[in-house]
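Undergrad: Kindly return the folded structure for what I paste below:
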Amino acid sequence: MDQALAPDLSRMDVASPGLAIDGLGLRHGARVIFRDLSMSIDGGTFVVLLGASGVGKSSLLKIVAGLSRPSQGTVRATDGKPLAGRIAYMGQQDLLYPWLNVIENVMLGARLRGQRRDRDRASYLLGRVGLAERAQALPSELSGGMRQRAAIARTLYEDRPFVLMDEPFSALDTFTRAQVQDLAAELLVGKTALLITHDPLEACRLGHHLVLLSGAPATLSAPITVRGTTPRPADDPDLLHTQGHLMRLLTEAHES
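TA: Below you'll find the predicted structure:
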């Protein structure tokens, strides 16, 4: 599709509302995963959450998405309206329906809600993630990286004010990963986004603020602000400085 004919995928002049996480706690039996987690995300900002495997990052994201219930605390939008129906969520698994082709999987949300499916929008996104020629393929015909790109396109298709993504680029090769990171940074302008990653470079390229979850029970660090406009070049001096600082913090958290 010609760029001039591309659908309006982000309304850059209208920032999404913010997100307030207040006193969240989660317990599995006698084990306390985290308690009293609080964080404010300003509207239209991209926050990246990092931490060791098993510390509770995915659990926190699912609570924010409304897919799990916390033991205590609340999550709310700062505009006072319900979060339900305003969140686009991408988990670690692509969860593509095996009997639907790629483009139908991208439009799945609209289909389940009984809404009109926008094939032009879906085609545009598939082109942007490099899957234009696989639009009619079934998920079984795709590689793991292709499936993940299809899931990313499906998440972006939803065009929700709140976007939650759990390691969305983990299965992609280095070059494709950078391309799709750039796409996410472009199309999520104005959205309130919370992304989980284990990759400090990815965090520094995309995030306005970086937050570490560490410890047992887990606690949230103070936000680390990254200067510059996203997506930042990998050789940007501010990015390299922040990446080094972040690596030191992650190492210290792992060793403590």
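Undergrad: Only C-alpha atoms from now on, for both contacts and neighbour counts.
TA: OK.
Undergrad: show me what contacts Val163?
TA: With contact set as C-alpha atoms under 8 Å, 6 or more residues apart in numbering, Val163 has these partners: 87-89, 155, 191-194.
Undergrad: Sort out for me which of these are in helices.
TA: The helices, defined by DSSP state H, take in Thr155 from these.
Undergrad: among the contacts of Val163, who's most crowded?
TA: Compared across the contacts of Val163, Ala193 has the highest neighbour count, 28 neighbours, by other C-alpha atoms under 10 Å.
Undergrad: can you pull the contacts of it?
TA: So Ala193 contacts 44-47, 162-165 (C-alpha under 8 Å, 6+ apart).
Undergrad: Let's compare: structure for the following, please.
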Amino acid sequence: MTAALTFRNVDIVFGNKPRAALDLLDAGKTRDEIIAATGQVVGVADASLTVESGEICVLMGLSGSGKSTLLRSVNRLNETARGDVIVTHEGRDINVATCDAKTLRDLRSRGVAMVFQQFALLPWRTVRDNVGLGLELRGASKAERDRIVTEKLEMVGLGQWAGKYAHELSGGMQQRVGLARAFATDADILLMDEPFSALDPLIRAKLQDELLDLQAKLKKTILFVSHDLDEAIKLGNRIVIMEGGRIVQAGTAQDIVLRPADGYVAEFVRHMNPLEGLRAASVMTPLADIPRDGAVLEPCSVSKLRLTLHADGTVASVTHGATALPGTIVAAASVNGARQGAAAVTVRGDAPLKQAVALRHAENCPILVLDDADALLGTICEPEIFRALLRV
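TA: Here you go, the predicted model:
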């Protein structure tokens, strides 16, 4: 993987005496102590993070945790008091914290685009003109603007609304305009500051799905701020939890849910439904830990599951219960078409646990977790499901 965005020991201070705040920060003073002593507000403290090219990285935390403050340092809407914010753009690394005005303008017009929570559409401009604003500011010709804007509006399903104004659109449609405007710049990095939080749940879920569909095609690097854990788990390749301006944990949803770094993170994820957030590979018994009797593996004594493998690690035969059903495996991605009498069902390691449990329920047989080459990674039986649900 290639880094698209790197934060190195970033401190952000709001106030006219940042040095005084930094000295107290280095002395180990808390945010509240620094405010009391200097009147300066520490927005972000010693934040280090790498965002890989093509990933969606979600910043989370309670209000005032620093997530939006950190995001806005990428295009220098928030100044960095200390540390580096490195954006990789057109083959070179640019330190946004210290670059000159011309470099920053170029980065804002071509390298980094932003989607705001409150849509930020200009009410006197049509949908078409709002989407083309960034192109217009960087001097693109009318013909080029028209071509790109038409393409991006079609991409977000608003081709027939090009001549309308913001007040004629629903909230969800206005946010689609914001997405189209960001995509129109062809920026490699998208900054999305709680873009769906002002929308009702059904529209929010639909736009989340649409964003994932677009991301599958465009493969942008997205830094996404959210206060909704379910949204973060749905969208994020990685989740970063912030508290008091500091990053307290960064990792996959499985890392955050199963191995919270401290009590704050544990409380943050306590009400999350593990069926939605966990993946099959994160709860399975790995192949190396499955008990075996010679060439036969016995991963679950409760269900009397027995497996034999080929030399390449693929499954040769499976028996489940008293009846031997060698080779009878349902290779399915959903419960549709599930067959009765199967020895086991199979899922990929990155399959949602909810999908695996649904297959388990439909077939009443254990789950084999396979990699993309159909080699066995591990198994899921009742004990693994119970442990995941109880988080023990």
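Undergrad: Fetch the TM-score of the aligned pair.
TA: After superposition, the two chains reach a TM-score (TM-score structural alignment, normalised by the length of the first structure) of 0.75; 219 aligned residues with a C-alpha RMSD of 2.5 Å.
Undergrad: Output the contacts of Val163 of the first structure in a markdown table; the columns should cover distance to Ile103 of the first structure.
TA: What follows is the contacts of Val163 of the first structure, written out as a markdown table (distance: C-alpha to C-alpha, whole Å):
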| residue | distance to Ile103 of the first structure |
| --- | --- |
| Ile87 | 21 |
| Ala88 | 17 |
| Tyr89 | 18 |
| Thr155 | 13 |
| Lys191 | 23 |
| Thr192 | 26 |
| Ala193 | 24 |
| Leu194 | 25 |
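Undergrad: Closest to Lys62 of the first structure out of the contacts of Val163 of the first structure?
TA: Among the contacts of Val163 of the first structure, Tyr89 lies closest to Lys62 of the first structure (C-alpha to C-alpha), at 8.7 Å.
Undergrad: Please name the residues that touch the aligned residue in the second structure for Asp166 of the first structure.
TA: Asp166 of the first structure maps onto Asp193 of the second structure when the alignment is built from TM-score structural alignment. Counting by C-alpha under 8 Å, 6+ apart, Asp193 of the second structure touches 68, 71, 114-117, 224-226.
Undergrad: Now Asp193 of the second structure: closest residue in space, sequence neighbours ignored.
TA: Using C-alpha to C-alpha, 6 or more residues apart in numbering and skipping residues adjacent in sequence, the residue nearest Asp193 of the second structure is Val225, 4.8 Å away.
Undergrad: What's the one you found aligned with over in the first structure?
TA: Under TM-score structural alignment, Val225 of the second structure pairs with Ile196 in the first structure.
Undergrad: How many residues are close by that match?
TA: Residues lying near Ile196 of the first structure (other C-alpha under 10 Å) number 24.
Undergrad: I figured it hits Val48, correct?
TA: Yes - counting by C-alpha atoms under 8 Å, Ile196 of the first structure does reach Val48; the two are 5.8 Å apart.
Undergrad: Which secondary structure element is home to Leu376 of the second structure?
TA: If you go by DSSP states H and E, Leu376 of the second structure is part of strand 376-380.
Undergrad: if you skip the residues just before and after it, what's nearest to Glu55 of the second structure?
TA: Closest residue in space to Glu55 of the second structure, ignoring its immediate chain neighbours: Thr221 at 5.2 Å, by C-alpha to C-alpha, 6+ apart.
Undergrad: Pretty sure that neighbour sits against Val87.
TA: No - using C-alpha under 8 Å, Thr221 of the second structure is not in contact with Val87; the gap is 10.9 Å.
Undergrad: what is in contact with the two at once?
TA: Shared contacts of Thr221 of the second structure and Val87, counting by C-alpha under 8 Å, 6+ apart, come down to Ala4.
Undergrad: Can you tell me how far Arg138 of the second structure is from Ile148 of the second structure?
TA: Going from Arg138 of the second structure to Ile148 of the second structure by C-alpha to C-alpha, to the nearest Å gives 14 Å.
Undergrad: Also Gly91 of the second structure?
TA: 24 Å.
Undergrad: Tell me which residue of the first structure lines up with Arg82 of the second structure.
TA: That one, Arg82 of the second structure, aligns with Gln72 by TM-score structural alignment.
Undergrad: Now check the first structure for the residue matching Val42 of the second structure.
TA: In the first structure, the residue paired with Val42 of the second structure according to TM-score structural alignment is Val32.
Undergrad: Endpoints of stretch 223-240 of the first structure, how far apart?
TA: End-to-end distance for stretch 223-240 of the first structure: 17 Å, by C-alpha to C-alpha.
Undergrad: How about stretch 163-171 of the first structure?
TA: This stretch, stretch 163-171 of the first structure, spans 19 Å end to end (C-alpha to C-alpha).
Undergrad: Tell me which residues of that stretch come out buried.
TA: By neighbour count with 16 or more other C-alpha atoms under 10 Å, stretch 163-171 of the first structure contains the buried residues 163-169, 171.
Undergrad: Next step: those residues restricted to strands.
TA: 163-166 (DSSP state E).
Undergrad: which residue is nearest the middle of the first structure?
TA: Geometric centre of the first structure, nearest residue: Met165, 2.5 Å, by C-alpha atoms, centre = their mean.
Undergrad: what residues are up against it?
TA: So Met165 of the first structure contacts 89-91, 193-196 (C-alpha under 8 Å, 6+ apart).
Undergrad: again with Ala110 of the first structure
TA: Contacts of Ala110 of the first structure by C-alpha under 8 Å, 6+ apart are 116-117.
Undergrad: Alignment lookup: it to the second structure.
TA: Per TM-score structural alignment, Ala110 of the first structure is aligned with Leu135.
Undergrad: hang on, the earlier thing: in the second structure, which of the contacts of Val163 of the first structure still touch?
TA: Shared with the second structure under both residues aligned by TM-score structural alignment, their matches' C-alpha atoms under 8 Å, the contacts from these are 87-89, 155, 191-194.
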